[in-house]
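J.: got a sequence here, can you build the structure:
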Amino acid sequence: MLTDPRIGKGRDTMLGVSASDAELGLRQRLLRSATEWVVTHMLGSDPPEHTRLRKAVADYFSPRAVTEMTPRIDMLTKGFVDAMPSDTPVDLVMELACPLPVAVICEITGISQRNRPRIEKSSAVLSDVTVADSRQLRSASIDFVRLIAPYFVARRLRPREDLITSLTQQMASGELNLKEALSTVALLLIAGHETTANLIASTMLALLRNPDELERVRSDPDRISGVIDETLRTEPPLPVATLRQAHSELDLAGERIGKGELLMVSLLAANHDPESVSDADVFDPARQARHLSFGTGIHHCLGARLARIEATTAITILLERYPGIRLAACPETLRWRRSIFFRHLDSLPVYLTH
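T.: A predicted model of the protein is given here:
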């Protein structure tokens, strides 16, 4: 389903809207008008638009770019870990899992980290448009545009070595329009921190719930890669892929799908497919099982490599500094954000001990 050319994307699929303009209900029309400036991006388009929009930012997430960014990620992580109080329980979501990826994506785009609270607040709404009400969406969309737009004006006057400068130059050459540029930055701000924050928090929770594996990772930090992959398989940051739409009538596994119908793909179910993984509910970092948590095909996660580096760095430094880290709450009492698309811990309280 993720690679079938008969199934694709569109701006409205991001909103859960499948009807034509004439058939749209009030809520759908409000959704469209409220989010137009933040959903006209690569994730809501098919080729050739998708190819053009992805290419516009791809260099900033290339293997070379991520390698060059790694020392800065290391420095940022140490700063957040150093700032944690060690005499009281610490919320890892608030103190590390969320702020680190926001700081990284701000550096890539060129947006000031002072805007982190605004980014986190608005993206919490815009990341799950199908469960937010129209007023929230309108407010969050307007706030994002007000946050991002001045940077394009500033970079036109004073270019810098950042992604917004590159997008500004591409607008000037006619390769992008303003709506596409704003939407692209909004997408990167949302996807660039929500999914990575979820991955960091879920991986730490998996280790804290598996003390034997935590001890093995302490002894051999190279095992972290396998732990991250197994976390991606069992607790993907996005349990379902963003919505798709059938571009024509088709049969899928015996089901008749009508043209224009929306399709939701469960990545979590794919990761637990018994034909691919035995004992799928068992957390086993040594299995090296294939997973689809970064998607596949043309919409494979652009920031997958960056997310792995951020998660690896965060967990490595945290365990080096506090090898005795332990949960400060029962796993069963932890709360998860109400969401269709994201697996997001509200908090992860821990004791930081040496």
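J.: every contact and neighbour count from this point should use C-alpha atoms.
T.: Noted.
J.: what segments of the stretch 251-354 of the chain are helices?
T.: Along the stretch 251-354 of the chain, the segments classed as helices by DSSP state H, counting those that start in this stretch run 267-271, 304-321.
J.: would JSON lines of those helices with distance to Ile7 be doable?
T.: Below are the helices of the stretch 251-354 of the chain laid out as JSON lines (distance: least, C-alpha to C-alpha, whole Å):
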{"stretch": "helix 267-271", "distance to Ile7": "16"}
{"stretch": "helix 304-321", "distance to Ile7": "23"}
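J.: can I get those in a markdown table including mean neighbour count and distance to Leu187?
T.: Conversion of the helices of the stretch 251-354 of the chain to a markdown table gives the following (neighbours: other C-alpha atoms under 10 Å; distance: least, C-alpha to C-alpha, whole Å):
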| stretch | mean neighbour count | distance to Leu187 |
| --- | --- | --- |
| helix 267-271 | 20 | 20 |
| helix 304-321 | 20 | 15 |
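J.: sequence B follows; please return its structure for comparison with A:
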Amino acid sequence: MGSPTRNGVAVQRNASGADPLASPEYFRDPYPLLAAVRSGGPVQRIRTGNGRTTWLVTGWAEARAALADARLSKDTARYFADRPSNRNLAPAVSRTLLATDPPDHGRLRKLAMTAFTPAAVARLEPRIRVLAGELADALAERAEADLVEGFAVPLPIAVISELLGIPEPDRAAVRRWSDELFAAAAPDTVDRASHALSGYLTRLIADRRAAPGDDVLSGLIAARDDGDRLSEPELVSLAALLVVAGHETTANLIGNGMVTLLRDDALRARLRADLALLPAAVEEFLRHDGPLTVATFRYATEPLVLGGATIAAGDVVQVAPGAANRDPARFDAPDSVRLGRAGGHLSFGHGPHHCLGAALARVEARIAFEVLLTRWTDIRPAGHGPDAVEWRRTRLMRGPARLPVTFVP
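T.: Now for the predicted structure:
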């Protein structure tokens, strides 16, 4: 890579000037590439696919600071207000809770968070265990199966769909639209998926308003805070965020964790022998190979200095939790899996935008690994093994597209 500089900071790019986060190497294994970028400094400027540039934050301390810095705005509507764009994302997808700043962000989050308190999540645990058991029973009928298609995706899809009251026949379409939103696909494909999901959720909300049920969506429709309630666009956007984030993160956490376990016979046996280690294992899986490689973008509302980089007002900044979680300045032997590390991973973010569903994701993952490790005598990679995993082609999220396994009865 060449390294022309701006304000004394290296501008990382490959020989062709192409987007390094869209390379085959990145989709296969982003960590060597992210480590190479971090070796030039914790905050580096890189090329993006649209010919523009973005600041990529790869150091742990700098990433944690950026995630809580009010000068780095998430208000994408304000950012694009005076910038021409040929994109046609549905507002419900482009203007979610993730894309708002205080005070609106705090108001929306307070109205939504009652469904995801630790007590609310604890009440869901028995149902999650039933759903995981049913999926495992279906897998038990086969000698070989794809864990992604047969377990890692359907479990969180079923959980979030039941929470929101999405009928079972509609869940395949909802999953497809969600996949297309994150895939490294043509922009018009992403835009169409955003409108399809938005239209579906608008109709579902109308149905729930006419006939409320015992689900989170009905609760959000009725939610009030000092006389305030969610507007119709806010309801649709929050539902879209819960649908997409509510299963994407967990599905990839389960998939990535199982890749790690299939590569490590001793760790698999250790966890099977002592299930009390599973919470620690979930935290280490989140750190070592978490579901979120690069967070959605922020932009500077005023000039600032971060990690030695002078960032101008209006510059786009992207935090890379996947890189920060393997920063050797924070974690010893960061590429190794070690249970019982001190906390501090950034897979669920930090600050005001800390993941609303983090507690739910942790519970789902813990139950998923427990079921998968104890339902059979052992579970082993099929085909070419876990080192030949086909990974999803997405810049932000990381997870296997397929994970063939065999079961030892």
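J.: circling back: out of the helices of the stretch 251-354 of structure 1, the one nearest Ile108 of structure 1 is which?
T.: With C-alpha to C-alpha, the closest approach to Ile108 of structure 1 among the helices of the stretch 251-354 of structure 1 belongs to helix 304-321: 11.2 Å.
J.: which residues in structure 2 does that closest one align to?
T.: Counting by TM-score structural alignment, helix 304-321 of structure 1 falls onto residues 358-375 of structure 2.
J.: which one of the helices of the stretch 251-354 of structure 1 lies nearest to Ala58 of structure 1?
T.: For the helices of the stretch 251-354 of structure 1, distance to Ala58 of structure 1 was read as C-alpha to C-alpha. The smallest value, 12.0 Å, belongs to helix 304-321.
J.: the closest one vs structure 2, mean deviation?
T.: Relative to the matching residues in structure 2, helix 304-321 of structure 1 has an average distance of 0.9 Å after the fit, by mean C-alpha distance after the TM-score superposition for structure 1.
J.: can you say which of the helices of the stretch 251-354 of structure 1 is nearest to Asp12 of structure 1?
T.: In terms of C-alpha to C-alpha, the element of the helices of the stretch 251-354 of structure 1 nearest to Asp12 of structure 1 is helix 267-271, at 21.2 Å.
J.: so what does that closest one touch, helix or strand wise?
T.: Identification of packing neighbours for helix 267-271 of structure 1 by 3 or more C-alpha pairs under 8 Å, 6 or more residues apart in numbering; DSSP states H and E yields helix 224-234.
J.: and the residue nearest the centre of structure 1?
T.: For structure 1, the residue sitting closest to the mean C-alpha position, by C-alpha atoms, centre = their mean, is Thr195 at 2.8 Å.
J.: check which helix or strand covers it.
T.: Here Thr195 of structure 1 sits within helix 178-209, counting by DSSP states H and E.
J.: out of the helices of the stretch 251-354 of structure 1, which gets nearest to Leu345 of structure 1?
T.: With respect to Leu345 of structure 1, and counting by C-alpha to C-alpha, the nearest of those is helix 304-321 at 15.3 Å.
J.: tilt between the closest one and helix 178-209?
T.: In this structure, helix 304-321 of structure 1 runs at an angle of 40 degrees to helix 178-209, with axes from the mean of the first three to the mean of the last three C-alpha atoms, to 10 degrees as the basis.
J.: show me what the residue nearest to the centre of structure 1 aligns to in structure 2.
T.: Counting by TM-score structural alignment, the partner of Thr195 of structure 1 is Thr249.
J.: that match is in contact with Asp289, isn't it?
T.: No. Under the criterion of C-alpha atoms under 8 Å, Thr249 of structure 2 makes no contact with Asp289, lying 11.8 Å away.
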